[in-house]
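S.K.: have a look; sequence and predicted model below, questions after that.
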Amino acid sequence: MIGRLSGIILEKQPPDLLLDVAGVGYEVQLPLTSFYALPEVGKPAVIYTHFVVREDAQLLYGFSNQTERSLFRQLIKANGVGPKLALTILSGMTAQHFVRCVQFDDLSTLVKLPGVGKKTAERLVIEMRDRLKDWGVSSNTPITDKMIMQDDEALFAPPASAEQDAISALFGLGYSQAQAAKAVQQQLKPGMSSEQLIKAALKSMI
């Protein structure tokens, strides 16, 4: 099992990362909450990973910290939740926000995530409640922008087409092409990078 990678960032195209580790390029998919914690291209980075082996592929999922990886591993144990949906959930909200949704039966927030219908949200709340009871989120913990996606300063220079990159990233997370395009166009402002645009679009849909 590959549990941790330390190397130099070669490429960043949300949610995909190419990391050079001693001359070997590892392709890793990260939830956007972890992706935006990465340094810029050409800088060293350390990510915690979860390795998935399927009949047709070997996939690496990466996380900025062990807490997010731990939650990802709990999510994929739930009925009907595979790695792709778990990645989508952690792209739309932080681990702390998800735990709070589960502990306080916040179905209305969960169903806003692509691929999470009412039945899936109810199942997640039921199955995850006991698993997450010791995660330390209290009823006094407010939901803040930091728990979702916030418009921090861009981590690297804007791409040639931030709008198209943002639409592609959202589409890859499970939103329809129409949903992604509408959300991006509503949030698009001059000079925005793809990262800022994706964050703003995600925030508007959660």
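M.R.: Received the coordinates, thanks.

S.K.: switch to C-alpha atoms for all contacts and neighbour counts from now on
M.R.: OK.

S.K.: just the strands in this protein please.
M.R.: 4-13, 16-21, 24-29, 44-53, 58-63 (DSSP state E).

S.K.: tilt between the first one and strand 24-29?
M.R.: Note on geometry: by axes from the mean of the first three to the mean of the last three CA atoms, to 10 degrees, strand 4-13 and strand 24-29 are set 70 degrees apart in direction.

S.K.: distance from strand 4-13 to the middle of the chain?
M.R.: 16 Å (CA atoms, centre = their mean, to the nearest Å).

S.K.: what comes up buried for that strand?
M.R.: 5, 7, 8, 9, 10, 11, 12, 13 (16 or more other CA atoms under 10 Å).

S.K.: take the one below as the second:
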Amino acid sequence: MINYFKGSFVEILKDTKNKIVLIMEVNQIGYEIQITSKLEEKLSNKKSDYIQVFIHLQTREDSQILYGFINKLEQELFRQLININGIGAQLSITLLNTLGSEKLIKAVCSGNVKMLSESPGVGKKTAERIILELNSKLLKLIEAFEIKVELHSCNSSENTLEDITSSLLLLGYDREGVDRVTVYLKNNQFLSKQINTEELLRTAITWLSDNSH
């Protein structure tokens, strides 16, 4: 797998779909790389034509596409996002362009559906899915890149959520309802209020009863 390119800056273009495309020369080969707006901003203020770009290569049956990022944090977040069902490369790029890496991480850790929904193409259900699937995977990134975020949101609260999820499923609630109530608990900061698991479970059951269809 390609991790990064070092080479010469040639130019930046925008295609018909407004994607930002970097032309970069590496070992006398010119590469087309779709990049984030943060990287575009950095390159527009560059002091040298020699640049480093962090890369993700996406291979399809009929094509190979290169994506470029300003740093490893952006690169790793992109890779985590595209592994979520229904979140493709273009939506992942849009999320990074709209929120930036750290704001995106904080939105996921705090269960902030509204903030994630600021990104074009991200509705409430998509935002909830991103929170549910990405939250538990962010701790290593937060520690590795020393991001200032309340770690309990992406760490110890996960054990509590797992306990509540397991209990609700054992009680016969369906997975969709359980997923919705876990987002509700996080979005309303219940996990940061030091409420014990039994009280949280009662809160979850009450919410499910009030919001059943």
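M.R.: Nice, thanks for sending it over. Small disclaimer: the values here were computed from a predicted structure and weren't measured.

S.K.: helix or strand for the closest residue in space to residue 182 of the second structure that isn't next to it in sequence, which one?
M.R.: Once flanking residues are discounted, residue 182 of the second structure sits nearest to residue 161: 7.0 Å by CA to CA, 6 or more residues apart in numbering. If you go by DSSP states H and E, residue 161 of the second structure is part of helix 156-170.

S.K.: where does that helix end up in the first structure?
M.R.: Helix 156-170 of the second structure lines up with nothing in the first structure when matched by TM-score structural alignment.

S.K.: circling back to that earlier point, my guess is the residue nearest to residue 182 of the second structure contacts residue 184. True?
M.R.: No. With contact defined as CA atoms under 8 Å, residue 161 of the second structure does not reach residue 184; the gap is 11.5 Å.

S.K.: distance to residue 95 of the first structure added to the strands of the first structure, as TSV?
M.R.: Converted to TSV, the strands of the first structure look like this (distance: least, CA to CA, whole Å):
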stretch	distance to residue 95 of the first structure
strand 4-13	19
strand 16-21	20
strand 24-29	17
strand 44-53	15
strand 58-63	11
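
S.K.: between those, which one is closest to residue 187 of the first structure.
M.R.: Counting by CA to CA, residue 187 of the first structure lies closest to strand 4-13 out of these; the figure is 19.6 Å.

S.K.: that closest one vs the second structure - mean distance after superposition?
M.R.: In the superposition with the second structure, the average deviation recorded for strand 4-13 of the first structure is 1.1 Å (mean CA distance after the TM-score superposition for the first structure).

S.K.: I'd like to know which elements that strand is packed against.
M.R.: strand 16-21, strand 44-53 (3 or more CA pairs under 8 Å, 6 or more residues apart in numbering; DSSP states H and E).

S.K.: buried ones in the last one?
M.R.: I take that to be strand 44-53 of the first structure. 44, 45, 46, 47, 48, 49, 50.

S.K.: hang on, residue 82 of the second structure packs against residue 92?
M.R.: Yes. Counting by CA under 8 Å, residue 82 of the second structure touches residue 92, with 6.6 Å between them.
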